[in-house]
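Q: sequence and predicted structure below; questions after.
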Amino acid sequence: MILILQSKATDDQVDHVIEKVESLGLKAHLSRGTYRTIVGIIGDESKLSEERLRSIPGVSEVVPVLPPYKLASLEAHPEPSVVNVSGVQIGGGHLGMIAGPCSVEDADRMHRIAKSVRDAGANLFRGGAYKPRTSPYAFQGLGEDGLKILREVGDEYGMPIVTEVTDPRNVELVAKYADMLQVGARNMQNFVLLTEVGKTSRPVLLKRGMSATIKDLLMSAEYVLSQGNPNVVLCERGIKGFDTITRNLFDVAAVPAVKALTHLPIIVDPSHATGRPDLIPPCALAGIAAGADGVHVEVHDCPEEAKSDGPQALLPDQYQELAKQMRQLAELFQKTISPLPEALA
């Protein structure tokens, strides 16, 4: 960590800064320039609080040398992490192909959609049993009944299950049925929820908040990692923009930007990012080309009857064509789509 002192800092203030640092068992390295005086701090920075350092008279700026997301950073783990979701690998050249409807509906429909996306090449099935909705009057999901349907469908078609958990009180229940716990965009900074999913052994799919910076996303991942759960997959699903032509702004540049900062895998969700079926395929392919470790796509066999987000879902035959293109692109970039686990398939 580096402390940049005010240009008018007195000798007494400089001495006080050094004394404060050394009182914590750290070393202070003083460098006086023509216009700036800098104090470099060497040692265990966990003993320091940036807020307290800024409050010391004479200190102008506090500049961390290491990122605050220590466990998520490349410094902590130089090699890309590979997250194993009940046999399906995501990261390190392995692509996770997540597909399914926005919400869990009746069992027959879930079976039809699961079979179609599995046959197309998806290796993880998704569906929301608990739905955080803007309106309290909108469909909120089937709860545990939905989880039971998901588990039944996953077992039938040999696909690990991804579903969202929205309440810290439901983490244990959802983990009982799901292979991967999703923390949605609205809950990305629900730190109590992040702490609870971090205590489980289930892999976590963490979606970027609609107004969140990349640093915000990585700090949220740090909450999960700090609880002992190393299996976090990030998801770029669109951020707030000013243009209304798409549902959100698909920040495809976030993929390589994130990979320059963290070892965690990152996938893209063009369904929520664009909200338009005609834009989902090109954006999905752009995500893979940018280095994404997978693609999350909503699929429904009758979007006009969907309980939620029907307008942004692909039809099964549209997903089949997209999956074919994604496989071809994956081969071009020498990546593999992780096969379904033999124990389930």
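A: Structure received.

Q: all contacts plus neighbour counts: C-alpha atoms, from now on.
A: Will do.

Q: show me what contacts the one residue sitting closest to the centre of the chain?
A: With distances taken as Cα atoms, centre = their mean, the residue of the chain nearest its centroid is Leu234 (2.2 Å). With contact taken as Cα atoms under 8 Å, 6 or more residues apart in numbering, Leu234 is in contact with 205-208, 217, 221, 264-267.

Q: and after the strand or helix carrying it, which helix or strand comes next?
A: Leu234 belongs to strand 232-236 when assigned by DSSP states H and E. Proceeding N to C from strand 232-236, the next assigned helix or strand is helix 254-259, under DSSP H and E.

Q: so which elements touch the helix or strand following that following helix?
A: For helix 254-259, the following helix or strand on the C-terminal side (DSSP H and E) is strand 266-268. For strand 266-268, the packing partners by 3 or more Cα pairs under 8 Å, 6 or more residues apart in numbering; DSSP states H and E come out as strand 232-236, helix 254-259, helix 280-289, strand 294-298.

Q: neighbouring contacts of strand 266-268?
A: Contacts of strand 266-268 with the rest of the structure, by Cα under 8 Å, 6+ apart, involve 91, 96, 233-237, 255, 258-259, 284, 287, 292-296.

Q: also stretch 103-110?
A: The set of residues that contact stretch 103-110 without belonging to it, under Cα under 8 Å, 6+ apart, is 127-129, 131, 141-142, 146, 149-150, 153, 301, 306-308.

Q: highest neighbour count among the residues you listed?
A: Leu150 (30 neighbours; other Cα atoms under 10 Å).

Q: so what's that one up against?
A: Taking Cα under 8 Å, 6+ apart as the definition, contacts of Leu150 comprise 104, 110, 127, 161, 177-178.

Q: recalculate using a threshold of 10 Å.
A: 104-105, 107, 110-111, 114, 125-129, 144, 156, 159-163, 177-178 (Cα atoms under 10 Å, 6 or more residues apart in numbering).

Q: go through those and flag which are in helices.
A: Taking DSSP state H, the ones among the contacts of Leu150 that sit in helices are 107, 110-111, 114, 144, 156, 177.

Q: can I get these in CSV with neighbour count and distance to Arg52?
A: Shown next, in CSV, are those (neighbours: other Cα atoms under 10 Å; distance: Cα to Cα, whole Å):
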residue, neighbour count, distance to Arg52
Ala107, 15, 56
Met110, 25, 54
His111, 17, 57
Ala114, 29, 54
Glu144, 15, 46
Glu156, 14, 56
Tyr177, 21, 45
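
Q: try this one side by side with the last:
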Amino acid sequence: MIVKLRKNVKVEQIEKLIGFIESLGFEVDCSFGENTTLLGLIGDTSGLDSSIIKSFEAVDEIIRIQEPYKRANRKFHPEDTVVILENGTKIGGGNFCLIAGPCSVESEEQIIEVAKRVKDSGANILRGGAFKPRTSPYSFQGKGEVALKLLLKAKEITGLPIISEIMEIGQLPLFEDVDILQVGARNMQNFDLLKALGKQSKPVLLKRGLSATYEELLMAAEYIMSEGNDNVILCERGIRTFETGVRNTLDITAIPVLHEKTHLPVIVDPSHSSGVSRLVKPLSLASVGASCDGLIIEVHNDPENALCDGNQSLRPDEFDDMARSIFRLKEAMMVV
């Protein structure tokens, strides 16, 4: 249930209303917009007589939410959430982010060279895998803590914030200096991990599971937000369908639909969507055209010899060409 307050309501009136609602056993989540103040009631409100709440002078309207996700729901938070990193980089709310880097951190020379090149091309966040969940137990699993230290060195040299995937709760201390924690598709419903990430304030990029519905993705985000962390970024990375010609099928529809359903930023991973480097540029442009809030792209300086996902990684010069096209498209969309 959402309680919409009247304009120019006094603080004392709001506090009195919140106190009453809490006395009924509900948790209250407040959203203060430029023109509207909303109170979200967290709990089972099916048996609550809304007329009791409506009797308060501060109340303008009662809105019942049917969807099981509350905090992630745009009905409760009409304005876009903007996730702000420590260096001031903004994601969401009209702020476009370009995340780029190798699938896996392999060496100091590799990550620093790629970091410098993608920054020169306009990327404002560096990605790099340290721990890699792989389908085969015999595939390269990442360099772990060593890779995180190399990422931090690249951050020190370039000034780019960094994002890397966390796989389990026990790894949290290792990610203390990582700017954004990525939850991979396979861990989207690792609820213990999601709740642990919700207990800290560091931004979380949550990837959609291989067969997850929009509601399941938003419920996974709700797990994080229900513990107090509202800095969640959703990522569409392609879903599993009957098509075998590409690695996954990019669901472009997810971008506008999720923007309707939630206030959280929505970015796209065109690299994992197709698994083919030559398709990354057209899928990226399509995603930008659908008004995504950012892209996360795999870039490697030597894809043929990459230890992980070289076939879907762009070379730095290819990324530069793609980035130029993206920025031109963004400019054209602003004119229209």
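A: Now that the structure is in, tell me what you want to look at. All of these numbers come straight from a predicted model, not from anything done at the bench.

Q: related to what we said a few turns ago, so can I have TSV of the contacts of stretch 103-110 of structure 1 showing secondary structure and distance to Ala72 of structure 1?
A: TSV is the format used below for those (DSSP: H, G, I helix; E, B strand; the rest coil; distance: Cα to Cα, whole Å):
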residue	secondary structure	distance to Ala72 of structure 1
Gly127	coil	27
Gly128	strand	27
Ala129	coil	29
Lys131	coil	28
Gly141	coil	32
Leu142	coil	34
Gly146	helix	33
Ile149	helix	34
Leu150	helix	31
Val153	helix	33
Asp301	coil	38
Ala306	coil	37
Lys307	coil	36
Ser308	coil	33
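
Q: and of those residues, the nearest to Ile2 of structure 1?
A: Nearest to Ile2 of structure 1 out of these is Lys131 (Cα to Cα; 44.7 Å).

Q: tell me what the longest helix belonging to structure 1 is packed against?
A: When secondary structure is assigned using DSSP H, the longest helix within structure 1 turns out to be helix 316-332. Packing partners of helix 316-332 of structure 1 (3 or more Cα pairs under 10 Å, 6 or more residues apart in numbering; DSSP states H and E): strand 94-100, helix 107-120, helix 280-289, strand 294-298, strand 336-337.

Q: okay, the angle between it and strand 94-100?
A: What separates the directions of helix 316-332 of structure 1 and strand 94-100 is an angle of 170 degrees, with axes from the mean of the first three to the mean of the last three Cα atoms, to 10 degrees.

Q: and of the helices and strands packed on strand 266-268 of structure 1, who's closest to Pro80 of structure 1?
A: With Cα to Cα as the criterion, Pro80 of structure 1 lies closest to helix 254-259 of these, at 8.6 Å.

Q: Arg117 of structure 2 contacts Val299, correct?
A: Yes. Using Cα atoms under 10 Å as the test, Arg117 of structure 2 is close enough to Val299 to be in contact (9.5 Å).

Q: got any residues that touch both of these two?
A: Common neighbours of Arg117 of structure 2 and Val299 are listed as 100-101, 111, 315-317, 319 (criterion: Cα under 10 Å, 6+ apart).

Q: what is the burial count for Gln141 of structure 2?
A: Once other Cα under 10 Å is used to define contacts, Gln141 of structure 2 is seen to have 17 neighbours.

Q: oh sorry, the question was meant for Gly92 of structure 2
A: A total of 21 residues lie near Gly92 of structure 2 under the criterion other Cα under 10 Å.

Q: average gap between the longest helix of structure 1 and structure 2?
A: Following the fit onto structure 2, the mean deviation recorded for helix 316-332 of structure 1 is 0.7 Å by mean Cα distance after the TM-score superposition for structure 1.

Q: how about that helix, which residues are buried there?
A: Neighbour-count burial for helix 316-332 of structure 1, with 16 or more other Cα atoms under 10 Å as criterion, is recorded at 316, 319-320, 322-323, 326-327, 329-330.

Q: with respect to Asp12 of structure 1, which of these is nearest?
A: Using Cα to Cα, these come closest to Asp12 of structure 1 at Ala330, 61.6 Å.

Q: show me the contacts for the residue lying closest to the closest one once chain neighbours are set aside.
A: Closest residue to Ala330 of structure 1 apart from its sequence neighbours, by Cα to Cα, 6 or more residues apart in numbering: Thr336 at 6.3 Å. The contact partners of Thr336 of structure 1, by Cα under 10 Å, 6+ apart, come to 89-96, 293, 327, 329-330.

Q: how about these in TSV, adding distance to Arg32 of structure 1?
A: Rendered in TSV, the data for the contacts of Thr336 of structure 1 read as follows (distance: Cα to Cα, whole Å):
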residue	distance to Arg32 of structure 1
Gln89	52
Ile90	49
Gly91	46
Gly92	45
Gly93	48
His94	50
Leu95	51
Gly96	52
Asp293	47
Arg327	58
Leu329	54
Ala330	53
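
Q: can you lay out the contacts of stretch 103-110 of structure 1 as a markdown table showing distance to His29 of structure 1?
A: Putting these into a markdown table (distance: Cα to Cα, whole Å) gives the following:
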| residue | distance to His29 of structure 1 |
| --- | --- |
| Gly127 | 55 |
| Gly128 | 54 |
| Ala129 | 56 |
| Lys131 | 53 |
| Gly141 | 58 |
| Leu142 | 60 |
| Gly146 | 59 |
| Ile149 | 62 |
| Leu150 | 58 |
| Val153 | 61 |
| Asp301 | 65 |
| Ala306 | 63 |
| Lys307 | 62 |
| Ser308 | 58 |
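
Q: ok, now how distant is Tyr214 of structure 2 from Ser287 of structure 2?
A: Tyr214 of structure 2 sits 17 Å away from Ser287 of structure 2, taking Cα to Cα, to the nearest Å as the criterion.

Q: which one of these two has more residues nearby?
A: When neighbours are counted by other Cα under 10 Å, Ser287 comes out ahead of the other of Tyr214 of structure 2 and Ser287, with 27 against 16.

Q: now do the contacts for the more buried one.
A: Ser287 of structure 2 makes contacts with 236, 250-256, 267-270, 281, 293-295, 326, as judged by Cα under 10 Å, 6+ apart.
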